[in-house]
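Participant: Sequence first, then the predicted structure:
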Amino acid sequence: MIAKERLCLVTLLLVCLLSTTVQPANILAIFPTASYSHQMPLLTLPRTLAQRGHNVTVITTNPFNDPMPNYTEIDISWTYDYWKVDKSPNKKQIVNLQGRLGPMEAMSMFVKATNILVDLQLGSPEVQRFIKYLDDEKPKYDLVLYEDLMYIAFLGFLHKLGHPPLVTMLTLPLLCTIDLSTGNICNPSHIPEMMLPSTNVMSFWERLKATCFSLH
């Protein structure tokens, strides 16, 4: 009987010891949006993971520039230059947020602008250096954090990293297209779209408008 009790105690001790052991993971976070209100909530997670001992690389438009040995920032803050109002002859501006736009116009503008910006970001010296590092060193990554907006081209990193698990994050209410990409049910006739001025109580015409907007 005493031997069994000792065995149980030893087993319990081993379980407790093993449960508190954490192996550091290599994590890549991809947050391309040039928006402070997007970046700060998203960056909280990778920053905290680094503070807990994990090795984190972040593609971000808002680097902290606060060196940590296990926290690497790929700085694409220059993306903001393409969102600013610039009246000079050689302006870089791609997106103009100063005018009044309807939902369809706004969504079309964001889609076109994002396609251009993603090409610029992936082709930038900062990201190209990281891609070369992946090709040369072939490091193993255990997890990818991804801002689930219109940045699908960045998911090409999954192929280079050996298809690690992907966790999508968002600091906005879900759009129907994002619901569909994650396997969630999307019913625009009952769930109001973020871009439309509707509540959860919609008239027939509001339901029809929401459905047409989602199909568009």
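Facilitator: Noted; the coordinates are in hand. Here the structure is a predicted model, which means the values were calculated and not measured.
Participant: okay, CA-based contacts and neighbour counts for the rest of this
Facilitator: Fine.
Participant: Met169 reaches Leu42, doesn't it?
Facilitator: Yes. Using CA atoms under 8 Å, Met169 is in contact with Leu42, at 7.4 Å.
Participant: Find the residues that touch each one of the two.
Facilitator: Glu147 (CA atoms under 8 Å, 6 or more residues apart in numbering).
Participant: More neighbours: which of the two?
Facilitator: Leu42 (21 against 16; other CA atoms under 10 Å).
Participant: quick one, what contacts that one?
Facilitator: Phe31, Glu147, Met169, Leu170, Thr171.
Participant: Please flag which of those residues sit within strands.
Facilitator: Among those, DSSP state E puts Phe31, Glu147, Met169 in strands.
Participant: Distance check, the last one against Leu97.
Facilitator: Shown here: Met169 relative to Leu97, a distance of 24 Å by CA to CA, to the nearest Å.
Participant: Could I get the contacting residues of the residue most central in space within the chain?
Facilitator: In the chain, the residue lying closest to the centroid (CA atoms, centre = their mean) is Glu147, at 1.5 Å. Residues near Glu147 by CA under 8 Å, 6+ apart: Ile30, Phe31, Pro32, Leu42, Thr168, Met169, Leu170.
Participant: if we go to 7 Å?
Facilitator: By CA atoms under 7 Å, 6 or more residues apart in numbering, the contact set of Glu147 is Ile30, Phe31, Thr168, Met169, Leu170.
Participant: do Pro165 as well
Facilitator: Going by CA under 7 Å, 6+ apart, Pro165 touches Asp142, Leu143, Val144.
Participant: Is it possible to mark the buried ones in the contacts of Glu147?
Facilitator: Buried members of the contacts of Glu147, counted by 16 or more other CA atoms under 10 Å: Ile30, Phe31, Met169, Leu170.
Participant: let's bring in a second model and compare:
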Amino acid sequence: MTSPWVLILLVVLLSSEVPAARILSLMTFPGKSHYINIQPIMQELALRGHDVTVVTANVEKNPLPNYHQIVVDNRTFWDSFGENLDKFAFENMAFWKELPLVWNGAYFTTEVAFNSSSLQELLRNDKSHFDLIIMELFFQEAFYMFAHKYKAPVVAISTMGFHQYIGDFMGSPLQLAYMPHEFLRSRGRLGLLDRLQNLYYTVYDLIGRRLVMLPRHEKLVDKHFEFPETRPSIYELQRKVSLVLLNTHFSIDTVRPQVPGIVEIGGVHIKKPKPLPQNLQNFIDESKDGVIFFSMGSNLNSKDMPKEKLDMFLNTFKKLKQRVLWKWENENLPGQPSNVMISKWLPQTDILAHPNVKIFITHGGLLSTIEAIHFGKPIIGIPVYGDQHLNTARAQSMGIGVKLAFSSLTEAKVYESIREILDNPTYSNTAKELSDRFRDRPQTPMETAVYWIEYVIRHKGAQFMKSPLLQLEWYEAFMLDVVLVIFALLALPVLLVKKLIKSNKKKGTVAGKHNGKPNKNKRD
């Protein structure tokens, strides 16, 4: 019997205007939320007839026949890595400690991927060929060397939206007066202290990346790649990236000046809502006062919260008329109130699409924030690390939510925040308005992503989209040579006038001395 996948592919291939390409996708970071954001794009490319090979730590069940998986060992590594960390303690970690921790985690996952026998087999296969490299933009820079190995252009996907260093290698201007670093905890108009902190974060990030992180990845490249010729540096390859796809959109983010090679696809992972399992459907439908959805995402587990925080949530939920749907990672929840339903896994987007869901209590991860905005749900954001602080501050500044600090959470604060959103329709109305403008686009996020990826394929890397800024030396980019010339032109007349004045004074002094001498020829 002919597989339905084969029939679908046949129809797509016959109708496609773009020749099928061989695509290598490197998304080895094991974080589930990262995978959820990128995998649908790979699936869509395969549906359009491209031959897609995905190097991943997350296995896709029943893939298309032209969707191949190279599974690396990162899932096991990441799970054991996470067991040794108290992630809720990250909330007040200093930036200069938190960012290197992220760098190290990403580096170790890159190293584990390279050491996997499956990826080693690909590296040793000299007959393999790819027309395009698609990789996640998450501190795994050694993977850029695949672009040199296969002489293929690169499309990078940033699951965390805009990073300041994207502007550095794409030639897009950085305006630090209003463009916040992704780890900055302020939103809206940046005050003086915010701008000073933003400058510090950005400079620390850019210099640390060049002087600390990239050299480690260079050593990883030397260990695993062999080239007959002198290879380019990772930084050189990064500056040749053809396209960066950002998981954000200007309607909900800081408006930035961007070069054509930076394209926003925020919401690309969101699919048409599916029917809920019957038990969930009944639980939400039958709540006459509405439902509050509580989830701390895929990397933070509610079960790992300190007991005093857990008790605080339980006591708060007992007071509510609303039902609470809680992503809880254990079989049982001691002290579970009668209005609370727990589950280890919940279909988040399908739940948020339900009109009876009134509030989303979230950690503020970018995917969760985007999903809440897409479906017009107000949020209570409880950030812990990374960009969660900025995302929840952004939601609060846009008027669709309240930001609470995990370390200072109290029963009163949570209850008052819930009542504030339930009793004040402004939050819900603003969330719906924001949803309308977020969805209002000439193409869907998926159509936009696929169009520009295929654009890069059609135009063999589309290097003509690159900013001329990347061809300049650093002193030319900052116009320091021009400033020096202008300074010289302004200073030269001043110096000449000063010299002339000094010369005239000297002549006057000499003349004065000469005129003041007695005339020896004069008679009495």
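Facilitator: All right, it came through fine. Computed from a predicted model, the values in this text were never measured in an experiment.
Participant: picking that back up, nearest to Ser203 of structure 1 among the ones in strands among the contacts of Leu42 of structure 1?
Facilitator: Met169 (31.5 Å; CA to CA).
Participant: The closest one -> structure 2?
Facilitator: Here Met169 of structure 1 is matched to Ile157 in structure 2, going by TM-score structural alignment.
Participant: separation between that match and Gly512 of structure 2?
Facilitator: In terms of CA to CA, Ile157 of structure 2 sits 80 Å off from Gly512 of structure 2.
Participant: What is the burial count for the counterpart of Thr28 of structure 2 in structure 1?
Facilitator: Alignment note (TM-score structural alignment): Thr28 of structure 2 maps to Pro32 of structure 1. Pro32 of structure 1: 28 surrounding residues under other CA under 10 Å.
Participant: Equivalent analysis for the one 5 residues further on, please.
Facilitator: Per other CA under 10 Å, the neighbour tally for Ser37 of structure 1 reads 10.
Participant: Which residue, other than its chain neighbours, is closest to the match of Thr28 of structure 2?
Facilitator: Thr60 (5.7 Å; CA to CA, 6 or more residues apart in numbering).
Participant: re the thing from before, okay but the match of Thr28 of structure 2 is in contact with Pro63, surely?
Facilitator: No. Checked against CA atoms under 7 Å, the pair Pro32 of structure 1 and Pro63 is beyond contact range at 11.4 Å.
Participant: element containing Val56 of structure 1?
Facilitator: strand 55-60 (DSSP states H and E).
Participant: Structure 1: strands as residue ranges?
Facilitator: Using DSSP E, strands in structure 1 cover 26-31, 55-60, 71-75, 143-147, 166-169.
Participant: which residue numbers in structure 2 go with the third one?
Facilitator: Mapped onto structure 2 using TM-score structural alignment, strand 71-75 of structure 1 spans residues 67-71.
Participant: average offset between that stretch and structure 1?
Facilitator: Stretch 67-71 of structure 2 differs from its equivalent in structure 1 by a mean of 1.1 Å after superposition (mean CA distance after the TM-score superposition for structure 1).
Participant: Show me which positions of that stretch end up buried.
Facilitator: Buried-residue list, stretch 67-71 of structure 2, by 16+ other CA under 10 Å: Tyr67, His68, Gln69, Ile70, Val71.
Participant: Other residues contacting it?
Facilitator: Against stretch 67-71 of structure 2 from outside (CA under 7 Å, 6+ apart): Ala46, Asp51, Val52, Thr53, Val54, Val55, Thr56, Ala57, Val59, Ser118, Leu119.
Participant: now it, how far from the centre of its chain.
Facilitator: With CA atoms, centre = their mean, to the nearest Å as the basis, stretch 67-71 of structure 2 stands 24 Å off its chain's centre.
Participant: With Ser198 of structure 1 as the reference, name the closest of the strands of structure 1.
Facilitator: Checked against CA to CA, the stretch from the strands of structure 1 lying closest is strand 166-169, at 24.2 Å.
Participant: Tell me the mean distance between that closest one and structure 2 once they are aligned.
Facilitator: Using mean CA distance after the TM-score superposition for structure 1, the mean distance for strand 166-169 of structure 1 is 0.9 Å.
Participant: Just tell me what Leu193 of structure 2 corresponds to in structure 1.
Facilitator: By TM-score structural alignment, Leu193 of structure 2 lines up with Trp205.
Participant: Look up how far Met195 of structure 1 lies from its match.
Facilitator: Distance from Trp205 of structure 1 to Met195 of structure 1, by CA to CA: 16 Å.
Participant: Between those two, which has more neighbouring residues?
Facilitator: Under the neighbour definition other CA under 10 Å, Trp205 of structure 1 and Met195 were set side by side, and Met195 has more, 15 against 10.
Participant: I figured the more buried one hits Leu101, correct?
Facilitator: No. Counting by CA under 7 Å, Met195 of structure 1 stays clear of Leu101, with 10.8 Å between them.
Participant: Show me the longest helix that occurs in structure 1.
Facilitator: Ranked by number of residues, the top helix in structure 1 under DSSP state H is helix 103-123.
Participant: How far does that one sit from its chain's centre?
Facilitator: On CA atoms, centre = their mean, the centre of helix 103-123 of structure 1 falls 16 Å from that of its chain.
Participant: Onto which residues of structure 2 does that helix map?
Facilitator: Taking TM-score structural alignment, helix 103-123 of structure 1 hits residues 95-115 over in structure 2.
Participant: got the buried residues for that stretch?
Facilitator: 95, 98-100, 103-114.
Participant: cool, and stretch 196-209 of structure 1?
Facilitator: Ser198, Glu206, Arg207, Lys209.
Participant: Lys160 of structure 1: which of those is nearest?
Facilitator: For the buried residues of stretch 196-209 of structure 1, the nearest to Lys160 of structure 1 is Lys209 (41.1 Å; CA to CA).
Participant: how close does the closest one sit to Met202 of structure 1?
Facilitator: From Lys209 of structure 1 over to Met202 of structure 1 the distance is 10 Å, taken as CA to CA.
Participant: starting at the chain centroid, how far to stretch 164-182 of structure 1?
Facilitator: With CA atoms, centre = their mean, you get 9 Å for stretch 164-182 of structure 1.
Participant: same question, stretch 202-216 of structure 1
Facilitator: The chain centroid and the centroid of stretch 202-216 of structure 1 are separated by 28 Å under CA atoms, centre = their mean.
Participant: Fine, thanks again, bye for now.
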